[in-house]
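Q: Here you go, sequence then predicted model.
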Amino acid sequence: MQLFDGSHKQRRSINLGGSNARSATRDVALSKAQADRRAREQERQRQKAACSIQAFWRGRSEARIVRDRLRNRGNTYDWDYRLRRFALIFDSKLDFEELLAVLQYINSIDRNELLRMISVNTFSFYKIVTIVLKVIRNRQFEKISAAQTLRIDTENEQLLGLIVAVFGFIPHTWFHHIYESLQAFTQSFLNTSIDNKLLLKTFDSLQLAVTKPLQLRPHLSSSCLLFIYFRLNTETINLDLWTPLVDQIRIALPLKDISLFRSRLQDRELSCQDASNVFVNFMRLYPLQNIMNSQSPSSIITDWLTIVALLFLKISVVPVSHEEEDDEISLHTQEHDPYQGTILHETLLNLLSTKNLEFILTQASQTLALELATFIISLLQLLPSRRSHILMQIAIMASDSDIIKSFWKVAKQTTVYHSITTNLKISTGGGWVEIMFLMEIYSRILITMVDDEFFDSSRNPLTLDEIKEITDFLKPLSFIFWYTEANSTEGRVLGGSAVTFGQARMLTTRLIQQIHAREYVPQSPSFLSQTSSRRRFLPPDHWLLIGHDLRGFLDAVILEYRRTALEQTDEMATEYKTEIITPRLNILRNIPFLVPFDTRIEVLQTFISLDKERLHITAFQFDARQGATVRRNHLFEDAFDQLNSIGSGLKSRLSIEFIDEHGIKEMGIDGGGLTKEFITSVCKQAFHTDYGLFVETKDNLLYPNHSSLSSEPQNLAYYEFLGRVIGKAIYEGILVDAAFAPFFLLKWLGKLSYLDDLSSLDDRLYHGLIQLKQYIGDVETDFALNFTINDEEFGKSSTIELIPNGSNISVTNNNRLQYIHLVSNYRLNTQLARQSAAFVRGLSDLIDTPWLAMFNQQELQTLVGGATGAIDLVDLRNNTKYYDFADTDQFIAWFWSILAELQQPDLRKFLKFVTSVERPPLLGFKELNPPFSIRFGGSDLRRLPSASTCINLLKIPRYKTKSDLKNKIMMAIQHGEGFGLS
């Protein structure tokens, strides 16, 4: 019990449990009050909603009662009252007959009375027009039976008659709705299968409803005609009805009024489908044939071309990418057109006649450059299957006109040109379409232009100075495309034009490659200067990236490659070959000539070293070597039998053993020398024309035999193996004494050959085609050719059609370029396709395709066979090793003095005598592996000098006099090869 302690204050109650009964009671009260307020608010909202519903229902109920009361009063002759009443009571199910009566009255009164009624009953009148437009828009002719046609025909006459009657009195803001209704009505009407003779009133009234506005207010109604009414889809309509309707529209809106369309087209938004429909209908209204026959002033032609070009821009299509094709340049393509099987496709095809294209091109001027370029570029996108035909026809016309020169002048005035040449940036402004047109056409002209014509100012549309200007533009542009903008999306549209990033990059790259190929370059093999008329026409360093740190560029390329390639596993080896594409590698793959040849050779050698590092291939690799024992008199067959199956395993170190002609194994350990001897010997045997796999041109350049036997599976396997052998030579830096034809080397790069390469294969055919190309008479009559070519093999002749039904298609002045290209393509590409593909397949097993892409065909020959410049004796002496001699010996001084007295042909013989190849290494004799060496060759002074070509060793007795030394050296190199294994 608690005792009194004298304190009069009540003790505080402390609850250690933490709960407060008073606080809990307050929270509950607040929550209840909030819930009550929400409930009262919800009730007020329900009451308010109920009142709104009741008011709406009462209003509608009363309105229905009033409308019924007005409807039951019967009709009157007070048409002002009757119109107002009709506008208030109309119900489509109850008052359609009254609608017809009202329309019949309006269509019967004169203009003054109509104007009075509109002014007195403006609201009611516009309500009636709205009702009529809705009825017109919802007309469904496919649901009408033949028995109903008479009644429906009369109804349509009254409905459409209202539009004709009131069009001159309504605001222009209504035009859009009127033509929308007419468009829907026409679409349904023209889709009907009912005999049009049963709906004559409908057809006549429709013609009047569509054309009357064009006569009364053409400036306003023409825009609606184009953008609303012409959205009519013509794919399913009855053209027998549509054609006369278009004829009436043409009368109401003559050709001189075509400018009414142009002024409103640019800012209009049209979907792809709507733009397609508008284009088809516009072409029915104003076909190009009418423009050509009307002798129209240039302004009308300008308007027509502008309208078509603008509509093309609004018809979307995914541009065809020809990134890796050389090309699409095939003139007979089976590519599918995006709108094939549609009336749009048919309409586009009607534009492709030579007469039409020629007329379009005659309009080329600086003021119409954009429209003309857009027209052609869009046609190429919309009709990819006809791409080559279009380009070839235009190329023929452009070759004899100033179109190319004119468009180059236009190009130099564009923001694109100035942005590239001054700021090295891709502009988003105008000019892309004009530049792409120029590239497309000039590139096509170059395909069938031989070197003599290229350097002839009367046959080349551009002068050499203008070509230099173009390359000054293309060089930075291509660099930006492949380097600074390398990650841009292919489908990115440039400057709101019809050109995508991928298209522009492809065209730029192709044209700069074509122009570069026309120039003789110093590292090119000598066969080029002997078999073509190419010459240097640009400054020596014109193509190089002046101002760029090439050492830094090389280091960055190697870093990019190492980072990407060395991360790959063996299983991913196939993938990494083609996927390692970074900005700097893009430069080397697509526009390699911007980088010096020596730098690219260093890059290749580094790539090979990195590849060996990835595969763990070392000079001291003995356990993983691929062994082969080969007989010298069956070298190629043994090599094929033992090494063909390993595929890319040929990259590994080889261990070669030779069996001589007597069946005795030759002594020696393969430290690299025997592999070199093996590679060079296999090439010597397999590439010899007696072996039958390869044949020679008149300049002794090799290419695969095109006979049918060479396409047999066994021979194709031989070609594939030989590709690997050449790949092995490149992989190991072994030079091979074989010179290949340029058109075959192009196959290594995945490219096609053209007319200019034909001279080295068939000089007679080449000159015949040139004569055909330059002939000024009637080709069809005087040459009597068709699109076939004769093949002769084993004494039997067969006729090959170059295109389907080619035997029935004559070669004319207009299609002769196509014929010339197809003949060249057949001889240079088609006949060699399977053999070349097999060879390249084997080559790519060892040398990745992107590596080869760093070089052109001339440089590839240098890569295989060595440099073609003069032999540098100072370089050779500085990289020579001596055994049993010293550099200061009098005998060695004689030796170098004798070599210095020799002419280059004899020096080449000497080099071939000691190394098996008459050309020096690509980067000088420091790259010769093993290095050139001189060793004492014995005391018998009667012996000639000998050589071990597998190790680049010259063995020479110590002759007593300089003259003896010279005579013996000359006898040895004139005798030929000097293989003698030590």
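A: That came in fine, so what should we check first? Numbering: from 1, shown residues only.
Q: When you work out contacts or count neighbours from here on, use the C-alpha atoms and nothing else.
A: Noted.
Q: Just give the number of residues close to the nearest residue to S753 once chain neighbours are set aside.
A: Once flanking residues are discounted, S753 sits nearest to F743: 5.5 Å by Cα to Cα, 6 or more residues apart in numbering. Neighbours of F743 under the rule other Cα atoms under 10 Å: 22.
Q: ok, which stretches of the protein are strands?
A: Using DSSP state E, the strands of the chain run over 626-631, 654-659, 694-696, 702-704, 788-793, 796-801, 881-883, 933-936, 946-948, 953-956.
Q: Give the buried residues for the fifth one.
A: Looking back up the chat, that one is strand 788-793. Across strand 788-793, burial judged by 16 or more other Cα atoms under 10 Å covers T788, I789.
Q: Can you name every helix or strand that it contacts?
A: strand 796-801 (3 or more Cα pairs under 8 Å, 6 or more residues apart in numbering; DSSP states H and E).
Q: returning to that earlier point: so who does the residue nearest to S753 touch?
A: Contacts for F743 (Cα atoms under 8 Å, 6 or more residues apart in numbering) come out as L752, S753, D757, L828.
Q: quick one on the thing from earlier: closest one to F620 among the strands of the chain?
A: Among the strands of the chain, the nearest to F620 by Cα to Cα is strand 654-659 (11.3 Å).
Q: Count residues in the vicinity of F479, would you?
A: By the measure other Cα under 10 Å, the count of residues near F479 is 24.
Q: quick one: contacts for the closest residue to it other than its chain neighbours?
A: Once flanking residues are discounted, F479 sits nearest to I587: 7.0 Å by Cα to Cα, 6+ apart. By Cα under 8 Å, 6+ apart, the residues touching I587 are F479, W482, Y483, L594.
Q: what does W174 give?
A: Contacts of W174 (Cα under 8 Å, 6+ apart): none.
Q: ditto for the one 3 residues further on
A: With contacts defined as Cα under 8 Å, 6+ apart, the neighbours of H177 are L133.
Q: if we go to 10 Å?
A: T130, L133, K134, R137, Q183, C224, I228 (Cα atoms under 10 Å, 6 or more residues apart in numbering).
Q: for the strands of the chain, which one sits closest to N277?
A: strand 796-801 (38.9 Å).
Q: structure B:
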Amino acid sequence: MDDLFNGPGQRRRAMNLGGTAQASQREVFEQARASRQARLEERRRQEAATQIQALWRGTLGRKRLYPELRRRVGEDIAGLDAMKCLALLPADDEALGQWSHAMCAQEDPFSLSRSPQQRSWLALMRRIEIRLLHGIAKGPMSPSSVYNARILNLLFTKLGDPGITRNLFSHLLQNDYYKLLNEALAKVGVNGKKSSILPPLASLITVPFATFPGDDEIYSACLRQCLRYIMTLPLLPNRLPIASLTEFSSRLPLSSIDMVEDFVLDLAASLNPSEKAHLLANLVTFMPPRYTALQASSLKTYLRFLSLLLSGVAPNALEPLSSSQNITIDSSWVQDDEDVLMEVKPSAPLQTISLDNKTRTRLDTLSQPGHLQSLLTATSKHKSSKSDLYSFLLLVWNVWPLRKDKIISSILASSGDGFIRELYRLHVRSSPLGKSDDVKSLKDPAVAHHWPSFLCLTDMYTQLLLTMGDDEFFASSTPVPAPASSSQRMQSNPLTIGEVISFSRQALNIALALYWGIGSNDKDKTLTSYCVPGINVTFEDVRYQATKLVQAVHARDSRKPFTPPNHWLFSTQLDMRTFVSAAVIEEQEMMDPIEQQIPSRSRRDNSHLTPRLAVLNNVPFAIPFNVRVEMFRQFVRMDMAKHDRAEFSFHSRTRAVIRRDHVSEDGFNKLGAVDLKGRVQITFVDHFGEEEAGIDGGGLFKEFFTSLCREVFDTNRGLWSSTPNNELYPSPHSFAKEPHSLEWYRFIGRILGKAMYEGILVDVAFAGFFLAKWLGKSSFMDDLASLDNELYKGLIFLKHYTGNCEDLSLTFSVNEEELGVTRIVDLIPNGRDAVVTKENRLQYIVLMCHYRLTKQIRQQSAAFFEGLSDLIDPNWLRMFNQQELQILIGGVNSAIDLEDLRANTNYGGAYSDEHPTIQTFWKVVSTFTQEQRQSLLRFATSCSRPPLLGFKELYPKFSLAPSGDDENRLPTASTCVNFLKLPMYRNERTLKQKLLQAITSGAGFNLS
């Protein structure tokens, strides 16, 4: 069949009944898509061509039309047609300037607003005023901008129709009116004060306040935007001419700031640090003249606004620590080799603020006495703003901590003692703060508004105590005539003794509650977190300030008691046994080698201490003294155990051969570098070089120590001086500061530390201001009386002087005379050129006290304390105050309890408590005066004062033994072992005569 149809040799053609030969379905779809895309592209090209043609035709049309519009503007420049042309023209500065120039020359430029064409005029003017405003912002230095600004001013002052005026200005406000004015002023710059645009521009800022009533929403809206965009401009007063500045300041409605209270509080939180600084600088320029006229609500809002703005400024951001212009004296100072710097809580600014000198100077005004006095005067008329004033003051001395004392002094100088008295009686006394020891009550938002007044009072009263003498402190408890001058009132105690007692207890409760109640979650939280806006003070700061106050009041109470019994004690809320055992365990944990890697910290940083140890280090007087002494002994025993110092371990002994006639020299050479926490075995040799008989079981060391102390504390050796009360302190002379002398101080400190470590009492009294150095404290006014009473009287005279202080010719310097040579020592940099005035005399007084009591003996005290700390942990010492330290060193300066002594006496040989001689001995001693009993105790033990916790603590025990029956023989003693050798006297008269003769003869050590 193939051949029939196709012929021979031909092949049949293949047929595809599904469509085009060899084409798949996918290929068909792709071809259709490509065809459709090609048609779309063609359509787009056609549409684009049409648009380009239309644009080109429009451009050509505008080229022909705009000249015509500009021509028509000039033909009827005051008519409606000109306004229509301006509205149709794009941003044409030339035509707009031509129109505004011409309109300014018109006698009635807005007559159309009162014509039948009013609606059309209003619609066109709404468009034109926006163009005028943008023209000013775009090129404020161009001549046309001057007329643009003038016509806008005329629009709001000459229009005459309040409704239309309101309509037009509302439109401007909706289109960034003040923001554009801000741009214009910024472009003119600080150096463009002669620019002709500035007078009308300044008027545009304030014209709404003269146009609209104070209760109008536009008025408050303008005030909000003015504060946001105008008052945040850097150096705003320097940008305006004097004439314009006067008008600007008088029109600025800052006295009505209370009407935008919510806005300004939110604004303070939203601004960046730089804007806050410039806003503060501008406010402090324009606002102070209005202080006396401010209503209570405005003053309250203003103070809150200032506080919130200041709260974003880090301490010292506006006043570097290196500044020497203002020096603050504070009881928490730390000393370096030359200068004095206040201990400031470390704080880094959130953002570095770069400020020009003029802005910085204006910001400094916030802390100046004149400005603060103006605020004090204003708030005195409006009691409701007092709390906000206290918050502001806290922030001021937080931002300028180096001026804190100057700020407080200026407040006290201007307001007298009434400020503190009112602060306590009206705000703090009745507050719930400190009424309980529950930390939850302190964090209650309901009591949050009481914190600023408490903190302000705490800071001010603590500072006041630094320069308040005891006579002034206690004067408030005795009615006295009112002083004649404000300077005298400034220095008297503003609180009665009863109020001081109540306030100090309130502060103590707060401190104790926070020592127990600050957790890791609370440590970095500020009072702002507890509903006290703007107060960036942590509860740790609160605890620190409360602690400083109670320490200052307690120091006064220790010197001259005035508080009731148990006033300072916390024992009513604590189980002392539990407290002691827990504190001992915590101290033991702190002694762990791992824990010893904790870096050294300031006294303020207690973050590494447990609550109990923090209490013992900061407010130890809350714990009974005998409890603290017991804990001290336990801490020492733990340390002994740690150093393998068990009672019978002899492997760690240090043997020292001491010549009787060179005790101090040999002691310095032999024991200056040894480990004194181990046992020290003393061997005495006489002047022939022969060893004395006896084995040192502790007694010979005590005898060595007694002889050593007698020599090294001798004031004739040059290392020590004494006060009129025979209390020792390091010599202030240059000899005492030489390296060799400092080594001696270091050695004496180690020897005294050894005595405290071993519980050996030392019959030496140290000056209170020197003991304060052991505790890391500074000394001030009252301590000076014990050192130099004449200087103290002179400073008291200066403090109360009512005349011109400059007439006294005092400078911030001291004349030091030594070996016939006089040299001048500056109390501050260039102090010899800084005159003492009424304003800075308190600073001079405190610096003078600091120099005499601290700076002159700083190196000597540091060396001594370095040696003492080799044996005694400084934290252990801080469990006591100066008076208690003296007791710890030398025993209780109180009556000798014969019953206690008799109950803790050992007898040797034939003696017993029933022996007739012993019976007679106790009968005779009972007839002795306290002075004679002290002489007996000194004769037998080398120390006239009894041990702290009674004679059970005396080691070795007081002992009595017979020394024959020869009644002509005097009693003798071995003080090294507290041993009295008493012949067997047969009658009372002989025993009393011989015993008094012996104890008053001044005889020394007797080995026999």
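A: Perfect, I can see it now. This structure is a prediction, so every number in the text was calculated from the model and none was measured.
Q: returning to what we had before: identify the residue of structure 2 aligned to the residue nearest to F479 of structure 1.
A: Aligned counterpart of I587 of structure 1 in structure 2: V615 (TM-score structural alignment).
Q: Looking at the contacts of I587 of structure 1, which is nearest Q248 of structure 1?
A: W482 (54.6 Å).
Q: Can I get the contacts of I587 of structure 1 in JSON lines including distance to L311 of structure 1?
A: Listed next are the contacts of I587 of structure 1 as JSON lines, based on distance: Cα to Cα, whole Å:
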{"residue": "F479", "distance to L311 of structure 1": "33"}
{"residue": "W482", "distance to L311 of structure 1": "32"}
{"residue": "Y483", "distance to L311 of structure 1": "34"}
{"residue": "L594", "distance to L311 of structure 1": "40"}
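Q: nearest to E155 of structure 1, of those?
A: Checking the contacts of I587 of structure 1 against E155 of structure 1 by Cα to Cα gives W482 as the nearest, at 66.8 Å.
Q: And that closest one, what's its match in structure 2?
A: So, by TM-score structural alignment, W482 of structure 1 is matched to Y515.
Q: Tell me who's in contact with the closest residue in space to that match that isn't next to it in sequence.
A: Once flanking residues are discounted, Y515 of structure 2 sits nearest to P611: 5.5 Å by Cα to Cα, 6+ apart. Taking Cα under 10 Å, 6+ apart, we find P611 of structure 2 in contact with L512, L514, Y515, W516, G517, I518, A583, E586, N617.
Q: just to revisit the earlier point, could you measure from the match of I587 of structure 1 over to N875 of structure 2?
A: 11 Å (Cα to Cα, to the nearest Å).
Q: for R43 of structure 2, same thing?
A: Distance from R43 of structure 2 to N875 of structure 2, by Cα to Cα: 91 Å.
Q: the more surrounded of the two?
A: Neighbour totals were compared for R43 of structure 2 and N875, and N875 leads with 17 against 12 (other Cα under 10 Å).
Q: The match of W482 of structure 1 contacts R612, correct?
A: Yes: the pair Y515 of structure 2 and R612 passes the contact test of Cα atoms under 10 Å, sitting 8.1 Å apart.
Q: what's the neighbour count on G519 of structure 2?
A: Neighbour count for G519 of structure 2, taken as other Cα under 10 Å: 11.
Q: now T342 of structure 1
A: The number of residues packed around T342 of structure 1, counting by other Cα under 10 Å, is 13.
Q: shouldn't it be in contact with T234?
A: Yes: counting by Cα under 10 Å, T234 is a contact partner of T342 of structure 1 at 9.4 Å.
Q: start to end distance for stretch 282-297 of structure 2?
A: For stretch 282-297 of structure 2, the end-to-end distance is 21 Å (Cα to Cα).
Q: and if you look at stretch 259-275 of structure 1?
A: OK, stretch 259-275 of structure 1 end separation, Cα to Cα: 18 Å.
Q: So for it, what gets flagged as buried?
A: Result for stretch 259-275 of structure 1 [16+ other Cα under 10 Å]: buried residues S259, L260, F261, R262, L265, L270, C272, D274, A275.
Q: Tell me which of the residues you listed fall in helices.
A: S259, L260, F261, R262, L265, C272, D274, A275 (DSSP state H).
Q: if I look at D592 of structure 2, how far off is K957 of structure 2?
A: According to Cα to Cα, D592 of structure 2 stands 34 Å off from K957 of structure 2.
Q: Looking at those two, which is more packed in?
A: Between D592 of structure 2 and K957, counting by other Cα under 10 Å, K957 is the more crowded of the two (18 against 11).
Q: need the contact list for the aligned partner of the more buried one in structure 1.
A: Here K957 of structure 2 is matched to P931 in structure 1, going by TM-score structural alignment. Residues near P931 of structure 1 by Cα under 10 Å, 6+ apart: L876, N879, T880, K881, T915, F925, I951, N952, L953.
Q: With Y515 of structure 2 instead?
A: With Cα under 10 Å, 6+ apart, Y515 of structure 2 has these contacts: 439, 509, 539-540, 543-544, 547, 606, 610-615, 618-619.
Q: picking that back up, check the contacts of P931 of structure 1 and tell me the two furthest apart.
A: L876 and I951 (15.3 Å).
Q: Compare the two (neighbour count), which wins?
A: Ranked by neighbour count (other Cα under 10 Å), L876 of structure 1 and I951 place I951 first, with 23 against 17.
Q: Now check structure 2 for the residue matching that one.
A: In structure 2, I951 of structure 1 lines up with V977, judged by TM-score structural alignment.
Q: from memory that match sits against I695, does it?
A: No: counting by Cα under 10 Å, V977 of structure 2 does not reach I695; the two are 11.7 Å apart.
Q: Give the buried subset of the contacts of H177 of structure 1 as a PyMOL selection command.
A: A single PyMOL command selects the buried members of the contacts of H177 of structure 1 (16+ other Cα under 10 Å):
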select buried, resi 133+137+183+224+228
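Q: now the contacts of H177 of structure 1 in JSON lines, with distance to S399 of structure 1?
A: Putting the contacts of H177 of structure 1 into JSON lines (distance: Cα to Cα, whole Å) gives the following:
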{"residue": "T130", "distance to S399 of structure 1": "59"}
{"residue": "L133", "distance to S399 of structure 1": "56"}
{"residue": "K134", "distance to S399 of structure 1": "58"}
{"residue": "R137", "distance to S399 of structure 1": "54"}
{"residue": "Q183", "distance to S399 of structure 1": "46"}
{"residue": "C224", "distance to S399 of structure 1": "42"}
{"residue": "I228", "distance to S399 of structure 1": "42"}
